[in-house]
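[1] Any chance you could fold what I've pasted below:
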Amino acid sequence: MALIVKKFGGSSVATTEKIMNVAKRVLSEKQPGDQIVMVVSAMGDTTDDLIKLAEGITKDPYQYTREMDMLLTTGEQVSISLLAMAFKTLGQPAISLTGPMAGMKTNSVHTKGRIVDITPQRVHEELDKGNIVVVAGFQGSDEFGDPVTLGRGGSDTSAVALAGALKADTCEIYTDVDGVYSADPRIVKDARKMKEITYYEMLEMARLGAGVMQPRSVEMGKFFNIPIHVRSTFTNKPGTIIREDYTMEDKDFVIRGVAHDEKVAKIAVLGIPNTPGIAHEIFSALADANIDVDMIVQSIRNIEKNVTDMVFTVATDDLG
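    Purely as a prediction, here's the structure:
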């Protein structure tokens, strides 16, 4: 008997056929007495399609961040309702809950929200009734009740945070790859799949561009000390376990893997006064706009005139 949180991404639930296959797989693996919580993303390219709809209204829809969250949270509601129907069709009691219904509380930073509290009382109540609980990932609500999304990959964070709040035995992340590799297997053909990796190593790889996990979800796993099993939706092979430390001898690598990120924009601020406080002025403004800065390079342009150049990188989504 175990309490298990299972997260399925958009490619896993892209069609109604795939949704039925997910439901059948979960039921085939369910042991007597197990309590199952599902966290689900929007179907396939739904989020991208919703963004395109908004771009049909305005070239810069993200200037209206609250309305974008109101729009984007509808994608997960479609997939959770269909998956709950799939379970019921197969004879398994189930219920769908939005992020706020599941007790997911966030700050008020729309489109880039952070989880501030989780009170999953409703989830416990539905599990006690014998339901499989299907929760919308990627979303919560702020103190005003407004919908807030957690950024790209936020369903991973929803799943791990919910697993921690529920004191689950494990959190399983199902995706279109069968684990964490030493490099992107689509580019490096002989990349090695890792049986285990630590939270710290996975966090570093995620921050450097490894798209298999969102960095915040790894942080949540470490905070709650919840083992995270990254595995494939389409095979039954074991995946990669993300945990505090290794349980096997697979730990003697000086380098665990190589990550890359193509969604990076470089910004150069040229000819600014080389005076104390100028860097703070630039980066505090970015911080106030909730924009993360990665690499920073400062170089003297002209010693006599005491001016400098400041170059830094941000995610392309933050470029505008």
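[2] contacts, neighbours, all on C-alpha from now
    Will do.
[3] Helices of the stretch 101-250 of the chain, start to end?
    Under the criterion DSSP state H, counting those that start in this stretch, the stretch 101-250 of the chain contains helices at 121-128, 154-166, 199-207, 215-224.
[4] The structure of the following sequence is requested for comparison with the preceding one:
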Amino acid sequence: MLIVQKYGGTSVMNCDRIQNVANKVAKCAQKGNSLVVVVSAMSGVTDEILGYGHHFTPLPNEREMDMALSSGERITAALLSIALNNMGLKAKSLSGRKAGIKTDSVHTKARIKYIDTTYMRKLLSEGYIVVAAGFQGVDENGEVTTLGRGGSDLSAVAIAGALGADTCEIYSDVDGVYTTDPRIESKAKKIEKISYDEMLELASMGAKVLLNRSVELAKKWNVKLYAKSSFSEDVGTLITGEDNIMEKPIVSGIALNKNQARVSLYGVSDTPGIASHLFNTLANANINVDMIVQTVGRDGKTNLDFTVPKDELEKAKLCLATYKDATLEFDTEVAIVSIVGVGMKSHSGVAAKAFKALADENINIMMISTSEIKVSVLVDIKYAELSVRILHSIYELDK
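    You can find the predicted model right below:
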């Protein structure tokens, strides 16, 4: 079998843990499997490098930050390769460039365009364990790019898809996908199987087990994806197609995203194309907008409310500086709580049940957004975790 494994920052945070990973990799290789191992930077290293960059300016040059940030994964890859070679195994570490990962030119959040697998296939045919630095690639000009926070997941899934791997295993410090964050709700249960679409919604709304872009890519390539723990032999959670899940619960999980800021524009000119111009401006700055609410004001004016990630708020403020006729307000003390489940497609009243439960606890809902399998609400951050526990209980996810 050809297996792609990815190990996150907590799994490789020091030499002892890198040795633990080496032991797991060796055990898998000794069963006759071919292996590509994708690694993150050691826990805390990426934040440390970001801190260095922000020492000089709140908005450091993104090309230079990519040069700095990409070093963390390369260090881990080389150290793991050293450990494996010391155990008598053939291993070779590769940067994103050597792994053939080609991206667009959007620094700090690049998208993978394709992967040239020629060199990796050559190494695998020669019996090497390939150890690839995650989170990075190069654009058409050879410039180093990074894929954004959690991008090592994306690297692993993309490599698995490009190589036609039998399975892709994502290792972290948790042993699978839970109905909600166990640190918030102790009654959270591990999910044995979950659909790509449900996992995509949970990941996009704050569940940190997998990056949403990696789930999207896994669905596209039909990659058999597992979420496992580096510190146990548990089988973890299988992320698969909806057709492979016999019983589809109405609600599978509750997600919480605290990395959100609310932006409010009051008194914008109510003319055709104003929303298009505003959100195109944000899109051109690569700012992700989630919830959007527009209300009609008075005297030819309108009001717009939307949410953006907190770490993109400063860029959003720069984009909105041109709207001098509007009143701008920003609120970072908010969070998005989401209910996710494929069973919602065929059941009514799911949202109403949530709204009533929150109202009974005097929790005010500021904004609402929905999809076929998700209902999200924006609430005051001080009520965020309480909201998660309430919703987890009313949908009986602890049973």
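[5] TM-score of the superposed pair?
    For these two chains in superposition, a TM-score of 0.96 is obtained (TM-score structural alignment, normalised by the length of structure 1); 314 aligned residues with a CA RMSD of 1.1 Å.
[6] before we move on, back to that, which one of the helices of the stretch 101-250 of structure 1 lies nearest to Leu3 of structure 1?
    helix 154-166 (8.3 Å; CA to CA).
[7] circling back to that earlier point, now tabulate the helices of the stretch 101-250 of structure 1 in CSV and tack on distance to Asp176 of structure 1 and mean neighbour count.
    Listed next are the helices of the stretch 101-250 of structure 1 as CSV, based on distance: least, CA to CA, whole Å; neighbours: other CA atoms under 10 Å:
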stretch, distance to Asp176 of structure 1, mean neighbour count
helix 121-128, 27, 16
helix 154-166, 14, 26
helix 199-207, 17, 20
helix 215-224, 18, 21
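[8] Mind putting those into TSV with distance to Val40 of structure 1?
    Listed next are those as TSV, based on distance: least, CA to CA, whole Å:
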stretch	distance to Val40 of structure 1
helix 121-128	15
helix 154-166	7
helix 199-207	20
helix 215-224	15
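[9] Of the ones you listed, which is nearest Ala14 of structure 1?
    If we rank the helices of the stretch 101-250 of structure 1 by CA to CA, the stretch that ends up nearest is helix 154-166, at 15.1 Å.
[10] distance from that closest one to structure 2 after superposition?
    Aligned to structure 2 and superposed, helix 154-166 of structure 1 gives a mean residue distance of 0.3 Å (mean CA distance after the TM-score superposition for structure 1).
[11] how about that helix, aligned to which bit of structure 2?
    Aligned using TM-score structural alignment, helix 154-166 of structure 1 spans residues 151-163 in structure 2.
[12] repeat for stretch 259-276 of structure 1
    So stretch 259-276 of structure 1 sits over residues 255-272 in structure 2, by TM-score structural alignment.
[13] The matching stretch: which residues count as buried?
    255-270 (16 or more other CA atoms under 10 Å).
[14] Please say which position in structure 2 Leu83 of structure 1 maps to.
    Using TM-score structural alignment, Leu83 of structure 1 sits opposite Leu80 in structure 2.
[15] Quick check: closest non-adjacent residue to its match.
    Nearest non-adjacent residue to Leu80 of structure 2, counting by CA to CA, 6 or more residues apart in numbering: Ile18, 6.0 Å away.
[16] Quick check: the one you found touching Val12?
    Yes - using CA atoms under 8 Å, Ile18 of structure 2 is in contact with Val12, at 4.8 Å.
[17] These two: which has the busier surroundings?
    The neighbour comparison of Ile18 of structure 2 against Val12 (other CA atoms under 10 Å) goes to Val12, with 26 against 23.
[18] what's the distance between that one and Phe231 of structure 2?
    When distance is defined by CA to CA, to the nearest Å, Val12 of structure 2 is 11 Å away from Phe231 of structure 2.
[19] same thing with Ile250 of structure 2?
    Ile250 of structure 2 sits 32 Å away from Phe231 of structure 2, taking CA to CA as the criterion.
[20] Tell me which of those two has more neighbours.
    Ranked by neighbour count (other CA under 10 Å), Ile250 of structure 2 and Phe231 place Ile250 first, with 19 against 16.
[21] what residue of structure 1 takes the place of Leu282 of structure 2?
    Aligned partner of Leu282 of structure 2 by TM-score structural alignment: Leu286.
[22] quick one, which of the helices of the stretch 101-250 of structure 1 is nearest to Val109 of structure 1?
    helix 154-166 (13.7 Å).
[23] Please name every helix or strand in contact with that closest one.
    Packed against helix 154-166 of structure 1 by the contact rule (3 or more CA pairs under 8 Å, 6 or more residues apart in numbering; DSSP states H and E) you find strand 3-8, strand 35-40, strand 115-118, strand 139-141, strand 170-175, helix 215-224.
[24] Pick the most deeply packed of the ones you listed.
    strand 139-141 (a mean of 29; mean count of other CA atoms under 10 Å).
[25] follow-up on the earlier one: which of the buried residues of stretch 255-272 of structure 2 sits closest to Ser387 of structure 2?
    Set against Ser387 of structure 2, the nearest of those by CA to CA is Leu256 (9.2 Å).
[26] distance from the helix or strand encompassing that closest one to structure 1 after superposition?
    Here Leu256 of structure 2, judged by DSSP states H and E, is contained in strand 253-269. After superposition onto structure 1, the mean distance of strand 253-269 of structure 2 to its aligned counterpart is 0.7 Å, using mean CA distance after the TM-score superposition for structure 1.
[27] so what does that strand touch, helix or strand wise?
    helix 196-204, strand 301-309, strand 327-340, helix 384-394.
[28] Which of those sits closest to Gly176 of structure 2?
    helix 196-204 (11.5 Å).
[29] Where does that closest one end up in structure 1?
    Going by TM-score structural alignment, helix 196-204 of structure 2 sits over residues 199-207 in structure 1.
[30] Distance from that stretch to the middle of the chain?
    Between the centre of stretch 199-207 of structure 1 and the centre of its chain there are 13 Å (CA atoms, centre = their mean, to the nearest Å).
[31] on average, how far is it from the matching bit in structure 2?
    Per aligned residue, stretch 199-207 of structure 1 averages 0.9 Å (mean CA distance after the TM-score superposition for structure 1).
[32] Apart from its chain neighbours, what residue comes closest to the counterpart of Tyr114 of structure 2 in structure 1?
    In structure 1, the residue paired with Tyr114 of structure 2 is Asp117, using TM-score structural alignment. In this structure, Asp117 of structure 1 finds its nearest non-sequential neighbour in Lys105, 5.1 Å apart by CA to CA, 6+ apart.
[33] Run the angle between the longest helix along structure 2 and strand 34-39 for me.
    Assignment by DSSP state H gives helix 62-86 as the longest helix of structure 2. Angle, helix 62-86 of structure 2 to strand 34-39, by axes from the mean of the first three to the mean of the last three CA atoms, to 10 degrees: 130 degrees.
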